[in-house]
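Q: Structure here, sequence nowhere to be found:
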């Protein structure tokens, strides 16, 4: 478990300052006990004499609800045997009377007072507190004189470790103590308690006993270094409901005439920078008898004389304001980088308001946007804009093998994307365009707007396109008169050549159905759009309105699902049909009948993503071989792997999504890997956050901005310290690492970007391994920028379990995460993906990444190596015991895969086919030879012959040989004649070399 010297110092200092009836300590390594049966807290009791009944009155000041309903376990400290003769007296939050038989006579006994057991899945436990039990002998019970005075001394209250300790900020004041304190402020609506940063305010329902002991004060005093990211707290205890709480600051003036300007001081709870770089303000409300921590941040200037700087903080509410004096003593020491190396002091809270990497600079391999009249060009694609603001045509310039660009376009549309406004009478309302206007033209972003209207309806279109092919549309409809519509629809008319495959809207990736119908069901389905396309040209679109909020993903979708768009959903009247209409495959996005009153507005917003994003980098696939486990550097290097993925719950990255505690161990490991020619990536994502994060309680003070609301529960630490209103997430039993679900898009993403930058610059990480993604493309671009800064490789691979299930809202992983694909280097869409019973078109669209310019790897059960090689995929070391990719890696090296041209079965130019259309072939071609991968989807073992276009293959047939190299657990070595029949086992295949 985690231990920090600084926290032990904090506890010792606090005990010196605030002498109490009870001493609170942390168990030493020798004193630790089994928390899974005894809980995290105990009282150490000394029985002073040999008595048949010992009585201990424990002043424990507990914050948990219903302490009388939790079991008491007494243990003999000498023998560690459970004492069976135990009886409880009065049990309250303040104290508890415990009677027990001191079986070893006088000496030390342990009283465990919050024992629990974990039920359910080990990684998603339900901590259940044990109910009281009666194990005492009847005769012994009869001998108890309940009026006896305590004859056992409580020496201390111990927590299993510093993280679990309640001291000092969760040691409660009882009601009469609070009442006595508040009586001194009976003319006020609230009391302000200034508090140091090293004592984060944790409770909302109780005052800390520490505050009662200290008494009321209207002055905060603290110490800081020059240039430090300093923070402090103002705890507001509301005596009645108070609203519109905000804090303003004066300059902090020094006796030397220098000052810290008010502009350098802010309140984290009131103002900040959103994840997308826009500033915001937040109004705080505090309910009666509740505590609200207000975290104040001070940017101490670097060039400021040492001394004491004084000023004021004014708390403004709907009642009378209050003023707190602020005194900060600045030392002669200059902080390094704001003292962010000491995050337990809150020095990284500043990261929550970071705008790092927000400027939309072009990220390699993308190229700057170029505008020519109404046409925007970007890497491998073009879009022509109509006068109404919608795409007139979308083109891509990728070859069907996806390894090159070409001059002739692939047209996605048969006609422009357009809206239809069908009135109640059945007529099609026409709008007159007032023209297109480009409002911003930069290398990374182009924006435009257009207005179309008649005397009844006005349509205002505002759109932006980014360098990777993402287009966002805001379509605002305003009724100029009362009007009834039979339907409002948007048509996307795809060319038949492009609309070969489909994924999304409840459909697994694969060949598009001839006709398709879909209806909204946001409560159960994470579905608001689809991808329709071919390997070298496609379009993903998503339907939204102005209230769109990104839902939670993976297991948590049902707890925060999509919001039904008022426009497109229209009380579930809306939907989508896709099918052939004339020369087009028409995606008809309808919203159904409605009546709109004059002045009403509706937002028919949508997004587009033009695929592919770039050509496939096959050489990266062959050269970068991932080893997905923490292990010794030498042993990893010996496997032939070149990139190490370090998961969480490992010695150098123990805490999930918080890789900032064991960073020195991580750096030493990465330095060693670099010396051996290996790269190292780490697990670090956004979806859930370890309870070991230093900033847990400051972020809890922000309400639901960073942590999602929920029913609570989960591991005991969460129940004991977070209390309620959260979602318990992943748990690592060995480390007792308990995560909490993030709320979605929040300032935590700013911290995440800053943290990644710090890890690149200070620890030397070469990239990240993403385990699903809970942030949007704005954060992904920022992450890619900081990971690749200063020529760092910035490798990103994304793992996803198959999202097509009830808890995840029946979405496709590739459809869900497509907005991130422009910045990924590899996919690992493996967990719960079936490699045996799915068709090639499913592999191509949902697993391989090829239609998007990516390549992937397999996971579940080690994958199917024969089918995988059709798409250039192996499994990943050493994830699967029954599938080792090294024999195939050896074939790659022996053949010389670097520089080959991949010609997949999907390519119009693939020079090798088989005589059975269920046995597919992909060619890896180079000068004078080719590696042919064949794999079978036939229903049984079969025999095929190769159909080879020798001219296209670039090999003289009269001199050619076909050999199957020996590959362990894959195939036996063999030589084939040019016209030989080749036996292919069911679900298997061959790797053949023609030269």
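A: The structure has been received and is ready for your questions. Just so it is clear, the structure is predicted and the values come from calculations on it, not from any experiment.
Q: For the rest of this, base every contact and every neighbour count on C-alpha atoms.
A: Fine.
Q: who touches the residue nearest to residue 938 when sequence neighbours are not counted in this structure?
A: In space, and not counting its chain neighbours, residue 938 is closest to residue 918: 5.2 Å by C-alpha to C-alpha, 6 or more residues apart in numbering. By C-alpha atoms under 8 Å, 6 or more residues apart in numbering, the contact set of residue 918 is 936-938.
Q: now do residue 940
A: 985-986.
Q: before we move on, what about the one 3 residues further on?
A: Counting by C-alpha under 8 Å, 6+ apart, residue 943 touches 981-984.
Q: putting a second one here so we can go through both:
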């Protein structure tokens, strides 16, 4: 390789085109007003006081009443008895006769009214439904959704059903009808409180007509999709792409677990003693590259008056449970204490470690702390604990728990190719709410790490080439026989190799226009090949419910049209909130706070609802909810209509429903992926979603957006920390709503670019063509700028085959003489595109130094590509004079052999 340094200076008459700074602000949608269009329902009409009294007196001994009814007559308010039910005769209250279709998952409801006493631990028992020929529908195919089901982790659970005196409760029942069923099927359903008499309802389902497809899931009005709540779709331990099976390798130094990106070594105490990645500075996997994250073993220190406890560890027991998961356990004892470490490690570098500490006597200790020594190399950058992302602070970190105001329980420390995210939690951990809703779902202070607010984290260089993190509790008393759970999550970064090829080839169009008729043309004309469909669109009107009956046909037609033009289509789809327009909204409401997040209801205020909830929510929901996003249509099919939403509870069965909905869209309307906005999705659900998308081997992508959480509403959190454990299953980031383009390069690196995590990103409010492309980022067409000039350069140079050698990479062949100018080179066989970014708002002159050996060729020609909207060029090029860069701008320079 030719190894000489060539000082190349370029001079030109520079004319910067007017940059497209137009950025869509979705918050503008909150200003729009409209109406909720819904059919009037008899269930909105409450019974008079006289009618309620007459009902109660009709059965003087009855403590409660049951009202069987059809799915269309959903109970709306648990405090108001509908007139329809109060008028129901005693005979009618004991009989339910409804029509159903063969193959349908049929849904009906049982309304309970606790007239004279509380109803506790209500149980529901089904008999078989039999027809005249003796054929039957087994009770195994019947479900009461209120009484339990299958949780987000695939485990069955039971849920107590209680009704407070004077209130009502709907029980939603599902019946799985076979395709072969025909005619009347008769049976019973019996409702029994823990104390009190049972009531039995005679149920007749008259099954008629042709079998419906997919259990009726293709038509939302049937509400058969309620069965999705108990789905286990996507569960398993098989690695998702691009990951490989785990390998467990015992050695004298410990037990190594090898995965795609590196290796984790466990010591005899069960804690990591080594964490190492195999990535070079371009985040390409190179097995011979070894970057150590840990400088030494992690250890739990219990400090007493006599000094730290000396632990004696037994045998480390490690088992490869599957291709995708390794589990282990270890026991250590010392000074009358027992420490049991259990852990899991997964195929993407994620581990969940639980430390259970128990003393055989009451013992006052000075401190219990986890010590984690990081290498100097893997301590270049830091993010978390109230610190914006960037270089590790010279003075270190000194932080204490404050869950009331701060969504802070984790940090990331690392370099671009070697790092670790650590999250600390206790027993009974529940994930908090994200975005502006933190005050309605805060972190729980862990009894272990938090120690009543005395606990905290200190991280500082130790003066010996290491950076030592101490996660401490401070003085405390260990009670005899009482366990403390010091639990944590680790994620080794990068989570996967950077995918520059797809970053170049997949080009997004993302519009906020209500009307979609011009989307395909606008995308195609500018060179985009993926269209993201936001909600509040004529083909997707209501948030997080893309399969709404009245619009899903339009969405399917749009996808078909886009496919004919060679474009892919993805839809906004997340779990933070749900529209009140979903057919099952009242059934979800009947589940209490399981799916619809509990909250102050009419008294709730947020940034998105500063004056409280919309009147419709106040009138119809009243209590026990948190209002979320809302918007109205100005144009198109739904002009004048309003969409309201309420927050969902993290880690609920709604995730199961969401994943089944994803699968349904892939199979039925040809969806090519999803766009996730600040989400309540947990890691397990995101992993399941990845399996759903990849099931048939077709490439479908997931891109994720997040708002800036570093504010009081969101608990001063770092967006990337909140979602880091989802990154292994995401293809692209779109971070930076609320981030300034004038942030420092180290902030761009850590909090915007995605590079240290192995995922590439796009710019949003941090929109700057030059600073973006230093990190391989462009704005998103239709929402945050016009990248079409860059896309044309991609095509002209075949840049999908280029190597990105960034300014942070020692292999970068370009160095600018000014420290305020950063240079990244995209290198091909005999040419390279060099991008320069001026990180000041003042004009800067700089000289470039090129290393031909690193470049791979001796450049004989340098030019400025014509890039309308970014740079326009006059013909003069002088290799002997400095470059003049305008403040806040830069250059795209083409080098050719």
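A: Received the coordinates, thanks. These numbers come from a predicted model, not from an experiment.
Q: Got a TM-score for the two of them?
A: TM-score of the superposed chains, computed with TM-score structural alignment, normalised by the length of the second structure, equals 0.91; 836 aligned residues with a C-alpha RMSD of 1.8 Å.
Q: wait, which of the contacts of residue 943 of the first structure is closest to residue 337 of the first structure?
A: Lowest distance from residue 337 of the first structure to these (C-alpha to C-alpha) belongs to residue 984, with 62.6 Å.
Q: Residue in the second structure paired with residue 878 of the first structure?
A: Counting by TM-score structural alignment, residue 878 of the first structure lines up with residue 782 in the second structure.
Q: I'd like the distance between the aligned residue in the second structure for residue 963 of the first structure and residue 848 of the second structure.
A: Counting by TM-score structural alignment, residue 963 of the first structure lines up with residue 863 in the second structure. Distance of residue 863 of the second structure to residue 848 of the second structure, computed by C-alpha to C-alpha, to the nearest Å: 14 Å.
Q: Also residue 78 of the second structure?
A: 72 Å.
Q: what's the answer for residue 169 of the second structure, then?
A: Separation of residue 169 of the second structure from residue 848 of the second structure (C-alpha to C-alpha): 73 Å.
Q: Likewise for residue 334 of the second structure?
A: In terms of C-alpha to C-alpha, residue 334 of the second structure sits 61 Å off from residue 848 of the second structure.
Q: out of the two, which sits in the busier spot?
A: Taking other C-alpha atoms under 10 Å, residue 334 of the second structure and residue 848 do not tie; residue 848 has more neighbours (21 against 14).
Q: wait, isn't the more buried one in contact with residue 814?
A: Yes - in terms of C-alpha atoms under 8 Å, residue 848 of the second structure counts as a neighbour of residue 814; the distance is 6.5 Å.
Q: related to what we said a few turns ago, just checking, what residue in the second structure corresponds to the residue nearest to residue 938 of the first structure?
A: Counting by TM-score structural alignment, residue 918 of the first structure lines up with residue 820 in the second structure.
Q: try residue 236 of the first structure
A: By TM-score structural alignment, residue 236 of the first structure lines up with residue 112 in the second structure.
Q: Look up which helix or strand its match falls in, please.
A: Assigned by DSSP states H and E, residue 112 of the second structure falls within strand 105-113.
Q: That strand vs the first structure, mean deviation?
A: Compared with the first structure after fitting, strand 105-113 of the second structure has a mean deviation of 1.0 Å; criterion: mean C-alpha distance after the TM-score superposition for the first structure.
Q: So the residue nearest the centre of the first structure: helix, strand or coil?
A: Residue closest to the average C-alpha location in the first structure (C-alpha atoms, centre = their mean): residue 686, at 2.0 Å. Assigned state for residue 686 of the first structure: coil (three-state reduction, DSSP: H, G, I helix; E, B strand; the rest coil).
Q: Nearest spatial neighbour of it, chain-adjacent residues omitted?
A: In this structure, residue 686 of the first structure finds its nearest non-sequential neighbour in residue 774, 5.5 Å apart by C-alpha to C-alpha, 6+ apart.
Q: Thanks again, I'm all set now.
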